[in-house]
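Trainee: I'd like to go over a predicted model; first the sequence, then the structure.
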Amino acid sequence: MREFTDVAPAPVRQVLLKLHSRCNIACDYCYVYQHADQSWRDRPRVMSRSTIDLAAARIAEHAGKRDLPFLSVVLHGGEPLLAGPDTIDYVVRAVRGAVTSHTKLAFGVQTNGLLLDDTYLALFARHRIRVGVSLDGPEAANDRHRRFADGRGTHEGAARALRRLNEAKHRPLFGGILCTVDVTNDPVEVYHHLLEFEPPEIDFLLPHGNWDNPPPARVPDQGRTPYADWLVPIFDRWYESPAPESRVRLFESLVSLLLGGPGGIEGLGLGRVDLVTVETDGTLEQGDALKTVAPGAPATGLHVRWNSFDEYLEHPGARARQAGLAGLGAECRRCPLVEVCGGGHYAHRFRALTGFDNPSVYCADLAALVRHAARRVAADLPPGPPAA
């Protein structure tokens, strides 16, 4: 791996706490359980209170040392609600109690929604925890991949959770919907179904894969763009809406970057990745998507007991994900779309022979989507001054 030591790393601003290492459903595309890295098998099911205390101390240490105005803590898994209300309550209290600086803390939880009940809703309201729910579309679309281990679908339970979150008294907790793209589904049907729940935000996620293990429908054929073909009709409906019903993070980031602004998601633009993951055993890891690359790919050898977040930021993997243009392969650095595309998601660039010095396995799709959005945006911009 190349080293990038000439620029000081940006601080951690997102901490993903793995509260539970198991899940109550068995999605067939899951990057935690269905891919190369199987380290979850050897980890504690639930993060212990002693590990929570250590993580809280590291969060406080980093927030104070870096004088952070804002820091986000995401409760994750597996399925984080399996950890139980008492554990989640303890986590929030421990982190808030440890952070004595002026740092504003925001808590969120990403869940499949099946365990969301009155107890959790009251807990989340008390601690101001925003709730994101995963749903891939209507029943047939969602239940193709998001199923229980015995084959039963999960759409009904997820939809029930989303309806609860959209009730007036729970609406402030509603963070949004995470949808993994499946190109065999009708994109407009999926989009309209998600909008029925009136989410404040929708996040479309490309299924994780790389050049050695391509995602579904993404064969190494640069003449085909199945994922762009799926996203473009949704982009057009979102872009043409006078007041979009819901934010779409992917599209907002894309338009912002086209207009010279910042991106907002990992996988677009050249912004620095400011995330660290704390596993249930207290180990510090890079992003979960690297679990699709190889056994041990996300590992850093660091632990909250002995290592600070600043030490994590010095790890070669963390450095590479903050290196911007310099962290890309030669082909990407030459590309005219690189300021917007950013080389795609780091994990999607992997090839065993060349590591991460490759374009994204979604290169053709990203290029097609960026060019389509650029045409739409350019058509709406006022004409520039006449040439001198």
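Mentor: Right, received. Where do you want to start? Predicted model only: the values in this text are computed from it and were never measured.
Trainee: can we go C-alpha only for contacts and neighbour counts from here?
Mentor: Will do.
Trainee: Identify the residue spatially nearest to Lys163, adjacent ones excluded.
Mentor: No, residue 163 isn't Lys; it's Arg. On the basis of Cα to Cα, 6 or more residues apart in numbering, the spatially nearest residue to Arg163 that is not a chain neighbour turns out to be Phe197, at 6.5 Å.
Trainee: what about that neighbour, which SS state?
Mentor: In terms of secondary structure, Phe197 is coil; the call rests on DSSP: H, G, I helix; E, B strand; the rest coil.
Trainee: hold the first one in mind and look at this next one:
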Amino acid sequence: MREQSRPAVQAAPPKAAEPAPAAGGNAPEHADGGGPGAGKTVRVRARRAAGDVRRPGVRGGAEGGAGHAGHSDADGGPGYAPWPDLRLDVQALRRAGHLPVPVRQFVLKVHSRCNLACTYCYVYRGADHSWRQRPPRVAPGTMAHTARRIADHVLTHGLTEIRVDLHGGEPLLAGPGPLLEYAGRVRAALPAGCTARFTVQTNGTLLDQATLRRLAAAGIRVGLSLDGGTGALDARRVDHAGRPSWRAATRAARLLARHPDAYAGLLCTIDPAADPAEVYRSLTALRPPSLDLLLPHANWTTPPPGLTGGRPRRTAPGNRPVPYGRWLATVFDLWWAGDPRDPGHPAIRLFTEVIALLLGLPSTTESVGLSPAAALVVETDGAIEQVDSLKTAYPGAPATGLDVFRHSFDQALDHPGVAARQLGAAGLSRTCRTCPVMRVCGGGNYTHRYLAGSGFRHPSVYCADLEHLIRHIAGRLAAALPADPRTAPRRAAPLEVT
């Protein structure tokens, strides 16, 4: 799944196995659950969605405090995160004047199954298996309700542009028809003056010329997920019979390269065991306009390969292995030395975001920086959820207890998990708030901060890797900027990283 974006604000606010058949179907329509008391019930809904309603009056929350286990029970039931689910008082935030940032990115699930069985997939191999209970395909009625909710949100907040990502599973499993219908319903519902940018994120194995032509004609751009052309990486992205998908995916990439207006870019989950130069060259050979390099979704309870979990802490890069930081720094140097005018030189979002943050600009992605997250997911059954990466934390982690049939997106903004990701520095751990690279790192991806028993108010499990990369980029940037500050860019003051 593509990394979630943040609005380009000027400052942060105050501080698998073969898929099994799913039960499901469309939820019945109910009256809107809004009203004067609706916001007060979201914290209870959050606990109910997380399997706990025992402590409705809990307030505040110290970093790493004791709490109930934030993972599933032995029977596989849902868990919860003490911070923020129990300890973040959203209504107190609202009374203090901390208003929510409206949703500007809507991730709409078109299909909940996938034709690949990637060994590291966080949707099908993560802690949360809610996909098993969801209908494989989104129903027309769910599309209609979702489109109406999006339009209401746009109208309420006067939004002039939104981003709509059509996702799966593999969204092309049912062909282009449902994608076109969903996009058409959203466009038709939007009020005048609001533009929607549509992207479908696919593994590419089912993309052909006819499908691409129909998507492009509808103004839907296509992003590909693939990890590079090494043999080891090819063995990670396989179908349910164990066959590698690289050849089919690169066929789709070459097809997209012939239609640059429809080519959104590539998404790659990195593996520090793979040669970074080989991976970079194999991906840039596909001529993507942009490249997202993603850290594997992991946390302190379930650490990524090559790192240990345990007690969350900030550890200087010199005192902890930084395999991911070194891998990314190597790719950065290859990218930095390239010619931006070369069609084979894509924009790499992680690098451009870090550079922008070092120059004092706001972030537009939740992987780094302090800008408020502004994305929500609508599942195939109409459930309104937080980002999919949370599925790696514990069963039920993305759940809000809300759906498009009965609830608005504004109600979802008062969910503790959503509110926590809009707090900027105030939502970070004490450790992060005193870190010299905090303004750039921003605590890293919210999902990567999780520890069972306390929640998400910790440094990232990739803390040292992120600091290594940020300092590396800062060094390259400092060497490239004019020595005389009078000739440096006026709008950008490079951040001092000590």
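Mentor: Happy to help now that I have it. Note that the structure is a prediction, hence the values are computed from the model and not measured.
Trainee: Map the residue nearest to Arg163 of the first structure onto the second structure.
Mentor: Under the alignment by TM-score structural alignment, Phe197 of the first structure pairs with Leu286 in the second structure.
Trainee: and what of Ala297 of the first structure?
Mentor: Taking TM-score structural alignment as the alignment basis, one finds that Ala297 of the first structure is matched in the second structure by Ala397.
Trainee: Just say helix, strand or coil for that match.
Mentor: Here Ala397 of the second structure is coil, with the state taken from three-state DSSP.
Trainee: Return the distance of it relative to Asp128 of the second structure.
Mentor: Ala397 of the second structure sits 7 Å away from Asp128 of the second structure when distances are taken as Cα to Cα, to the nearest Å.
Trainee: any common contacting residues for those two?
Mentor: Residues touching both Ala397 of the second structure and Asp128 (Cα atoms under 8 Å, 6 or more residues apart in numbering): Lys391.
Trainee: how near is the match of Ala297 of the first structure to Leu293 of the second structure?
Mentor: Counting by Cα to Cα, the gap from Ala397 of the second structure to Leu293 of the second structure is 24 Å.
Trainee: got it, and Arg125 of the second structure?
Mentor: Distance, Arg125 of the second structure to Leu293 of the second structure, using Cα to Cα: 20 Å.
Trainee: swap in Gln209 of the second structure?
Mentor: As it turns out, when the distance is counted by Cα to Cα, Gln209 of the second structure lies 27 Å from Leu293 of the second structure.
Trainee: doesn't Ala50 make contact with the match of Ala297 of the first structure?
Mentor: Yes - in this structure, Ala397 of the second structure is within contact of Ala50 by Cα atoms under 8 Å, at 7.1 Å.
Trainee: And the two? Which one has more around it.
Mentor: Counted by other Cα atoms under 10 Å, Ala397 of the second structure and Ala50 do not tie: Ala397 has more neighbours, with 29 against 26.
Trainee: re earlier: wait, doesn't the residue nearest to Arg163 of the first structure sit right on Ala161?
Mentor: No - using Cα under 8 Å, Phe197 of the first structure makes no contact with Ala161, being 10.0 Å away.
Trainee: Need the counterpart of Val378 of the second structure in the first structure.
Mentor: Superposed on the first structure with TM-score structural alignment, Val378 of the second structure falls opposite Val278.
Trainee: Contact partners for Arg421 of the second structure?
Mentor: With contacts defined as Cα under 8 Å, 6+ apart, Arg421 of the second structure is in contact with 372-373, 427, 446.
Trainee: Going by the alignment, it corresponds to which residue in the first structure?
Mentor: In the first structure, Arg421 of the second structure lines up with Arg321, judged by TM-score structural alignment.
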